[in-house]
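1. Okay, here's the prediction I keep looking at, along with the sequence it came from:
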Amino acid sequence: MGARGQSTGPKRFGLADICCAVGLAFNLMWCSLEGHASCFAAAAADIEPLMNPRGFWLLGFCLVALSYLLVPHWLKRWETTLRGIVPLCGTAGTIAFALAPLQQTIPPLALSLAGLGLSGFGYFWFASRCLMLLARARSVVSIGWTIVGAVLLKTFLLPLATDYLDAGAQVAFACAIPVLSTLLLWVAQLSLGVSTVFSLARPLRAERLSPAAQRNFILLLLLSAFLLATVRRLSFWGTWGEASTFSIAPLWGLPELAVMAVCLAAFVWGALARTEKLPVAFRFQPAIVVVVTGLFIAALGQPASNPLVSSAVAVVIHVDEGCAYLLFWAVIALSLDTLDIPPFRVLGTGGIVYAGSSFLWVALGSHIADMGGAIVTLAAYGGVMALMWYTYRETRLRSDEGTGSVSPEAATGTAELRTVEQDEGGNRITDSIAERCDILSTRYHLTRRESEVLYLLAQGRTRTFIQEELVLSVSTVKTHISHIYTKLGVHDRQGIMDLVLESDSGTSESAL
């Protein structure tokens, strides 16, 4: 199939996007039903003296993120098996949480906590795989539109589920969601012609960054995770039960839904699509400004005795939450392209920071009666300071690169880690690297695995990265690279780059 295989999938909006949007909407509803539906209130009340129940749900979320960081190879090897087991565990967790206070065979509190942990585990397991599939098959902006569809669909369907389903039907629906979401993800994979999310090679859609710039980009990843956790702490969904700041009842009429749709669409168009051609380091700064501004508005509006002001602030917070959610997953998607970190570890890093920050907010809220404007203002101020620091560091990096003043580490690594942006005629080479790898693979009769290794080598990936990405041993990677060198008649990576990035593409293709 060549170096990329089916690396980018269909470019147009299609069945995969619809399935992912509906699956993500169901996933969001699953969490919301467990946290706020009356059928789970009795189980939540038993946990409240310890901590808000969402804190224990976050522990399961955190467990997935930790497994991504610590045992990615094991997860990849057992991906097919886990695809069937984890949804069933999520369903079992929901059943355990709902039925815990209705039985005495198992200590109700222990059963409730175990159920919450399994639910949090299943939630992030599905969300991360769904977004990884989209990140490998779609652009960052396309991912943004899919997430907007998921958020709006959840916002529309959730009141219908809580208003028109009785307690038993709500529990049954919540139990079915993990299985339904997984089936939708499976259909999305089939529509792209792949068996697992790892069957799609990562596209090369963005400029490659020097090691120093990559470290700075990680700061952006951490900041986006912290901002999402902070905004969710203000939201109705950020804490579970009656202690939430805002009531759901007056919010989700059609006018509020329309306002939310317009705001999120404007965010995707203005803060993601319009900045798509900016350098990677700067393209998310407008989005961060929007999210931090929403935090400041929310802080200034709390507490509000006027019902109109209170409702307006509530809408601002819910819109800001959607923007923060979009920002977080957009940064994750671009991190998969720009960072020399295996995808599981990118997801694990973002997930750990988000879960840890959220857990901290929940823990503080369980012991501090008023988590209002002052603390939120400090959090927003911290976000501004982090953004300023990020901008300052990136400006310095760009300035150093422009003047040739590069650190010794960058000087030794930049040439290999960066993708050449333009050829002598001004044409972008990044768009043709995959095609040239396909040509080389066909011409020199590379195996499918050798083609995948060649594609990663052409991106400047290290052997360690290739080992993590393709789930191969060190010796196997060395063997594949040796075979590639032999078949292509080169002696090192520079020889490969000379073939792949040959300036005269017409001469190269005709020779092949």
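-> Sure, I can see it.
2. contacts and neighbour counts: CA atoms only from here.
-> Will do.
3. for the stretch 101-250 of the chain, what spans make up the helices?
-> Remark: helices assigned in the stretch 101-250 of the chain by DSSP state H, counting those that start in this stretch are 108-137, 140-164, 167-191, 211-234.
4. Select, out of those, the one closest to Ile433.
-> Ile433 lies closest, by C-alpha to C-alpha, to one member of these: helix 108-137, at 16.3 Å.
5. ok, and for the closest one, which residues are buried?
-> 108-109, 111-137 (16 or more other C-alpha atoms under 10 Å).
6. try stretch 187-195
-> Buried residues in stretch 187-195 (16+ other C-alpha under 10 Å): Val187, Ala188, Gln189, Ser191, Leu192, Val194.
7. again with stretch 168-187
-> Here stretch 168-187 shows 170-171, 173-187 as buried, counting by 16+ other C-alpha under 10 Å.
8. Next: stretch 232-252.
-> Buried-residue list, stretch 232-252, by 16+ other C-alpha under 10 Å: 232-241, 244-246, 251-252.
9. one step back: nearest to Trp361, of the buried residues of stretch 187-195?
-> Proximity of the buried residues of stretch 187-195 to Trp361 (C-alpha to C-alpha) peaks at Ala188, which lies at 34.9 Å.
10. Next up, a structure to set beside the first:
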Amino acid sequence: MKAAETDQSLSRQRALLVATVGFSLFYAVCVSFFYSTWLVGHAEEAVQGFDNVLNLAMLAAAALFFLLVRHWSDATQKACLLLGYLALAAGIIVLFFNTVTPLSRALVLFSAVCAGAGMSLTAPFFFASLASFSPKQIALGCGAMALVGMALDMAWSFAAPPLLLAVQLVALALSALCLKRSFQDCPSEATPEATASGPDPLTASGQRDFFNVFLVSIIGTFALSVVYGIIDTTAAGIGPSVKATAGISQVGGLAAALVFLGYFALAKRTSATFLFNLVFGLLASGMLLIPFLPNDYMVTLNIVAAAGWKLVMLSLFYLVVITYAHARTQLLAAMAMTYALPRFGLFIGLNVALLFNVGDGTDIARTTTVAFFLLYLIFMAVWFANTHERRRALKEMQAAYEELGRFTKESGDYRKNLAEELAAEHGLTNRESDILQLLAQGRDAAYISETLYLSRNTVKSYQKSIYAKLGVHSKQEIIELFTPKEAS
């Protein structure tokens, strides 16, 4: 028995490792597009145009996926996944040829459309591959995905274009094999293990809490993404080069992944909602100081904001996965929008900054960050109010259970005392007194027989004797006899 349990545990650990490795390889390819690794050294306008089209394509594909996936069969979902992989491969190949032979701007933007659509059609399935594991394993999988993916992108960005093409296509193919293997090793629906461990307040209070996950977490992250886009653009305008700013963001991502992994690996009691709101509050407080500090502060804030934003993203991914771990289709739909919406927020922030020519810490950046801080306070007030109401309801429920327990005990004591009085008054034996108490609860002969280890004929014999001694003719009369006078 122990050997079988050990084999099962090792099998699940291997399945988690395969899912995490596949997710890390896939995410590394995505990061290359996010940071425009292929376009390093090109004009800043080309990088911005590519990034804009990429984010818009991600949102459009995610919205379409969100609306249609719940109507798709398994075969259609697999076809969508294949289409996503083909689109990503096409985006890589087109950008590779752009590094060798200059292509038209239209083809470069086409590669952005392919990459953005491919990521939105593929990423949700990787999150679904983690859903059958425990909450802690899901958190560690998300953290490892971010850490390894970011590190791989930073490592292979130094490779020559032909090698980079080969490495990324191989990584994409291996991620597909890992994803296929992970779904073969683990069922689509979450196993009991997924709910057996924790603890997490979202899991403990109900995994389908739409309010906390979406109205607060996702909308709050989207607002943070808009402001982060403005801060990133402002810091790039007054500080280092665009390439250096991207490096700062990558280092921030590595730091965020390490903090996330450390928290869930070492803390005895973990709460993603606590981590989410703590980071959110620190960032919002830092942004509030922008109007009162010199422009150099923007560069420092950008480093902190990069790490904080990615830490919030990891917490958000984790929250959504454990919320819909038992509903695969809903998880796919939710993760499609969760993966794309923050990137769209960055797109809005970037273009707002460019529209108002934010490059030197101008009033629009300051006003936006202060407005965001106030918006954050509103969201947190609603969240805490909802949490307070839930806790109040739990306390009332606990009080009701305690009251019910006291009532049950008092009722049992009342029946026992009354049975003893009737036994003394009418000459009942100890066994008849025991059966009388059970009859007063409305129990039938079968229940009394199993409880007192008597045959049914013996119980019926005792029952007739009790009726005769008490002068009653049915069990209902005994129940009425034991009903308190105030309640009758």
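-> Thanks, I have the structure now. The shown structure was predicted, so the numbers you read here are calculated from the model rather than taken from an experiment.
11. just to revisit the earlier point, okay, the helices of the stretch 101-250 of the first structure in JSON lines with distance to Lys478 of the first structure next?
-> JSON lines is the format used below for the helices of the stretch 101-250 of the first structure (distance: least, C-alpha to C-alpha, whole Å):
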{"stretch": "helix 108-137", "distance to Lys478 of the first structure": "26"}
{"stretch": "helix 140-164", "distance to Lys478 of the first structure": "33"}
{"stretch": "helix 167-191", "distance to Lys478 of the first structure": "31"}
{"stretch": "helix 211-234", "distance to Lys478 of the first structure": "23"}
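12. Mean per-residue distance, stretch 371-384 of the second structure versus the first structure.
-> The superposed stretch 371-384 of the second structure is, by mean C-alpha distance after the TM-score superposition for the first structure, a mean 2.2 Å from where its aligned residues fall in the first structure.
13. Could you tell me which residues within the helix or strand that contains Gly402 of the first structure count as buried?
-> For Gly402 of the first structure, the host element (DSSP states H and E) is helix 373-403. Using 16+ other C-alpha under 10 Å as the test for burial, helix 373-403 of the first structure gives 373, 376-377, 379-381, 383-384, 386-387, 390-391, 394, 397-398.
14. Can you show me the strands along the stretch 351-488 of the second structure?
-> Here the stretch 351-488 of the second structure has no strands by DSSP state E, counting those that start in this stretch.
15. Summarise which helices and strands the helix or strand containing Leu308 of the first structure is packed against.
-> Assigned by DSSP H and E, Leu308 of the first structure belongs to helix 307-338. Applying 3 or more C-alpha pairs under 8 Å, 6 or more residues apart in numbering; DSSP states H and E, one finds that helix 307-338 of the first structure contacts helix 108-137, helix 140-164, helix 211-234, helix 254-267, helix 285-300, helix 343-367.
16. so how far is it off the chain centroid?
-> How far helix 307-338 of the first structure lies from its chain's middle: 13 Å, per C-alpha atoms, centre = their mean, to the nearest Å.
17. quick one: Ala246 of the second structure from Ala400 of the second structure, how far?
-> Counting by C-alpha to C-alpha, to the nearest Å, the gap from Ala246 of the second structure to Ala400 of the second structure is 56 Å.
18. before we move on, the earlier item: quick one: which of the helices of the stretch 101-250 of the first structure is nearest Leu59 of the first structure?
-> Closest approach to Leu59 of the first structure among the helices of the stretch 101-250 of the first structure is made by helix 108-137 (6.0 Å; C-alpha to C-alpha).
19. now the angle between helix 307-338 and that closest one, please.
-> Helix 108-137 of the first structure and helix 307-338 are oriented at 60 degrees to each other (axes from the mean of the first three to the mean of the last three C-alpha atoms, to 10 degrees).
20. related to what we said a few turns ago, of all the helices and strands packed on helix 307-338 of the first structure, which one is nearest Lys76 of the first structure?
-> That would be, of these and by C-alpha to C-alpha, helix 343-367, which comes in at 9.2 Å.
21. Since that was my last question, I'll sign off now.
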